[in-house]
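J.: Here is my input, please return the structure:
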Amino acid sequence: MVKCQEDMKRHFQRITSCLRSDSNYPGLGLSHGNSMTVMEFYKGTEHNIDIILYDRKLVWAFVTDSGTVRQHCFVATAKRMPSYLPYDQKNRITDTAFRSCIAIGLTDGLFNVEFIWTSNGPKLLEINPRISGYVLRDWLQKLYGIDIMVYSMMVACGIKPTIPELTTNKILMGVMVMPSLHAKLLTEDHCKQKLFQMIENDAVFFLQFRKLKETLSHYEVPFGNVAVTGTTSDEAKQKLLYVCRELGIDQEDYRVEDFIQTF
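T.: Okay, here's the model as predicted:
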C-alpha cells in the first residue's frame, strides 16, 4: 500500500530491483515481466467467483470468500467455502463477473474474477484466465466430489459441460501457512508428527502448494493451507482457531482470528 507519489516510487524501485525475472522468484508470474499497476485501495470483504463460459453463455459459477489480507503485500491469509454472502449479493457479483469477462473478450473457458464488496457494492480487483489458485480445486473435490479441472478441459475441447447442482451441509475454512513463520510444520519432528496425527484423525485437511526454500524472500507467498470443516461458521472458526494454536500457526504477528473475522 502506498499513500503518496514519493512512497509509490520508493516501493516501485525496491520491488523491481529484486524481482526482475522468474529466476528471482519462480511461480510468482515474473516470466511475463515485472511491470505493475497502481490501483485504488478498496475497503471491504474479498470474494472470488470462478465461472465457466461456453459460447458466450454462463454455464456455472461458484463464489468463495477470502480473509483479511496480510500487510504489507496483500498476501492471502484465509479461505472459506462455500461463501457466506446472501443469495442476492452472490447473484450480483456473479452477473458482474460474467459481464466483465464478456466485455474483455473472454467467451469460452474457466475464469477467476476477484471482487472487493464495499459499502457501494462490488469493486473489481482482477480477472484471471484460469481457475482460482491455492485451494479451490481440492476443496471442491472434498466438499462436492467434482473436479473442476475436468470441466475446464471439456470446454477447451469444445464440449459444453453439464455440472450437477452442488449442495452441502458443511463449511470448509482454512488458513495459509507462510515459510518464514510456519516452516516447522514440515521441518521439526514434533510439529510434523502433530500435524500428521491431525490429518490421520481427519481433524484437519492439509494442502501443500510448493516446496519450502532455504532462502526466504521479503515477498514470500504461502506454501500450504491448513483447513477444518464445520456445520456452522462459529463451529468452523472455533475448530480452526484451536488447530492453529495447537500447531503454532497463530502467532503475535499472524493473528488467525483477525483473518477470519468476517467469516
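J.: going forward, measure contacts between C-alpha atoms and count neighbours the same way
T.: Noted.
J.: can you pull out the strands in this structure?
T.: Counting by DSSP state E, the chain has these strands, from start to end: 45-54, 57-66, 78-81, 109-118, 121-128, 171-177, 205-208, 224-230.
J.: Could you check the angle the fifth one makes with strand 109-118?
T.: For strand 121-128 against strand 109-118, the angle between stretch directions is 150 degrees (axes from the mean of the first three to the mean of the last three CA atoms, to 10 degrees).
J.: Give me the contacts around strand 121-128.
T.: Under the contact criterion CA atoms under 8 Å, 6 or more residues apart in numbering, strand 121-128 has outside partners Y42, I93, C101, F111, N112, V113, E114, F115, I116, W117.
J.: How about the fourth one?
T.: Surrounding strand 109-118, the residues in contact under the criterion CA under 8 Å, 6+ apart are 42-54, 93, 97, 122-132, 152, 155-156.
J.: Please apply the same query to the third one.
T.: Taking contacts as CA under 8 Å, 6+ apart, the residues outside strand 78-81 that touch it are 63-68, 139, 171-176, 259-260, 263.
J.: burial measure for V2, as a count.
T.: If you count neighbours by other CA atoms under 10 Å, V2 ends up with 14.
J.: To check against the first, give me the structure of this:
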Amino acid sequence: MRQRGLPTPKCYHIMDFADLEPAGQHVGFPAILKPAFGAASMGVHKVCSVQELVDTFRAVRATMDVHADTIWSQGTDLLLEEFYDGDEFDIDALMSKGEVVYVSLSDNWACWEPWFQETGMNIPSLYPVEKQEELIRFGSEALHALGFTDGAFHVEVKYTSRGPRLIEVNARMGGMCVRDANLRTWGVDLVEEHIMTALGIPIRPRKPPKPLVCFAQAAVNAPYSGVVESGDWLEGLNKYAHCKLKRYLVAAGAKVIGPEDGMPDWVAEVIFEGPDVAELLEEMREAVCGLPVPIRPCREEARRGWFFPDFAYPFTRP
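T.: Sure, this is the predicted structure:
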C-alpha cells in the first residue's frame, strides 16, 4: 500500500516477550495490541506504555487457548499497531474481475476502551456524504493495492484528523450480522455473490438508490463479571415494533467476564429495523439502556448499568 501512495499504520510483528520492547520503540504509544489472526475484535486492546504492553500481552496470550477456541489454531502471534483517532467504519465490498462492483459503508459504534469489543453498528451511515465518499474511495484503493480481484471483502477504516486510514482488510465477508445488514438494507446477498465469483461467474449486483430499510444492531457487552441469573431478560423488547431480533448469547447460570477482568463478553444481540436510521438509534438506545442487568456480580463494587456509546458518533454527529 505504501508503494501505491496510500497511508499505512506503523506496525510490529510480536511472537514473544523479546519483541515487546522493540515493538514499542518502533510503533510508539498509544498503540493497539491485537492478534494476527482471529475475528470480532477478540483480544484487541489499547496500550499506553511499555509496562502496559507487557501486562496486556501476558493477559491476551493467556486467553489464546486452542483447546478453548479453535480460531487460535491459525496462530497466536500478535501485532502492535499505531493507534488512530477518529470515527470507525466498515466497508463491505464485492469485487469481480479486478473491479469493485459493490460497496456499502456502515457506522461502527464506539468501543469500551481499553478493550475493543464491538458494541454495535448501523447502516446506512450518517456521516457527511463527502467523507463517506472519501472512505469508500480509500477502501477501494486499498483492495486494488493489495492485489485482490474477486470475492467479498470486509474493510475496516477510520476517518481520522489526517483523513481516511486503514485498520485492516479481511479477505472474506464480515461476521455477525453483516450478511443480514447488506441483504436487508440494499437487497445484496454477499454470500450468493461471493459464491458466484468463486465459480468464475462475473457479478454486478444492483444497489438501489435508497435503502430498502434502515438497520441497527447492538452487541450488548457484559457490564461486569458475574453469573447470569435470568433467561428472559430481553422480553421487554417486545413492546418495540422496530425490534426484529433479540438473541441471547449466554444462558442463565453462565459466568460472564466484564471489563474489569478482561475483554467483556457479549451477552445479547439486538437488531432494530425502520425507515429512519437516526430515529432508529434513539429508539435502540432507550430500549437497550432500559433492560434489566441479569447478572449477579462477582464483586459487588463492580456493579453498574449497561455500557452504551451514546457519547460518541453516530449518537453525536459532526
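J.: The first structure: helices as residue ranges?
T.: Under the criterion DSSP state H, helices of the first structure are mapped to 5-18, 87-103, 136-144, 148-156, 179-182, 184-187, 189-200, 233-246, 256-259.
J.: In the second structure, what stretch matches stretch 70-87 of the first structure?
T.: The alignment of stretch 70-87 of the first structure onto the second structure (TM-score structural alignment) spans residues 112-129.
J.: With stretch 153-163 of the first structure instead?
T.: Mapping stretch 153-163 of the first structure onto the second structure (TM-score structural alignment) gives residues 195-205.
J.: The matching stretch: end-to-end distance?
T.: With CA to CA, to the nearest Å as the measure, stretch 195-205 of the second structure spans 13 Å from end to end.
J.: what's the nearest residue to the residue nearest the centre of the second structure if we skip its chain neighbours?
T.: Most central in the second structure under CA atoms, centre = their mean is E118, positioned 4.7 Å from the mean C-alpha point. Counting by CA to CA, 6 or more residues apart in numbering, the nearest residue to E118 of the second structure once its immediate chain neighbours are dropped is C111, at 5.9 Å.
J.: which of the residues in stretch 275-286 of the second structure are buried?
T.: Using 16 or more other CA atoms under 10 Å as the burial criterion, the residues of stretch 275-286 of the second structure that qualify are V277, A278, L280, L281, M284.
J.: Residues contacting it, please?
T.: Applying CA under 8 Å, 6+ apart, the contact partners of stretch 275-286 of the second structure are 122-124, 126, 213-216, 218, 242, 272-274, 308, 310, 315.
J.: which among these end up buried?
T.: 122-124, 126, 213-216, 218, 242, 272-274, 308, 315.
J.: Considering those residues, which is situated nearest to E21 of the second structure?
T.: Taking CA to CA as the measure, E21 of the second structure lies nearest F308 of these, at 34.8 Å.
J.: Please say which position in the first structure the closest one maps to.
T.: Aligning on TM-score structural alignment places F308 of the second structure opposite R255 in the first structure.
J.: now that match: how far from F74 of the first structure?
T.: According to CA to CA, R255 of the first structure stands 15 Å off from F74 of the first structure.
J.: next one: I131 of the first structure
T.: Counting by CA to CA, the gap from I131 of the first structure to F74 of the first structure is 20 Å.
J.: And M153 of the first structure, by the same measure?
T.: Note on M153 of the first structure: its distance to F74 of the first structure, by CA to CA, is 31 Å.
J.: and the two? which has more neighbours close in?
T.: M153 (14 against 10).
J.: Quick check: nearest residue in space to the aligned partner of L53 of the second structure in the first structure, chain neighbours excluded?
T.: Alignment note: L53 of the second structure maps to M8 in the first structure; criterion TM-score structural alignment. The spatially closest residue to M8 of the first structure, leaving aside those adjacent along the chain, is V2, at 5.5 Å (CA to CA, 6+ apart).
J.: Wait, that neighbour touches K9, no?
T.: No. Using CA atoms under 8 Å, V2 of the first structure is not in contact with K9, being 9.2 Å away.
J.: Which neighbours do the two have in common?
T.: Listed as contacting both V2 of the first structure and K9 by CA under 8 Å, 6+ apart is no residue at all.
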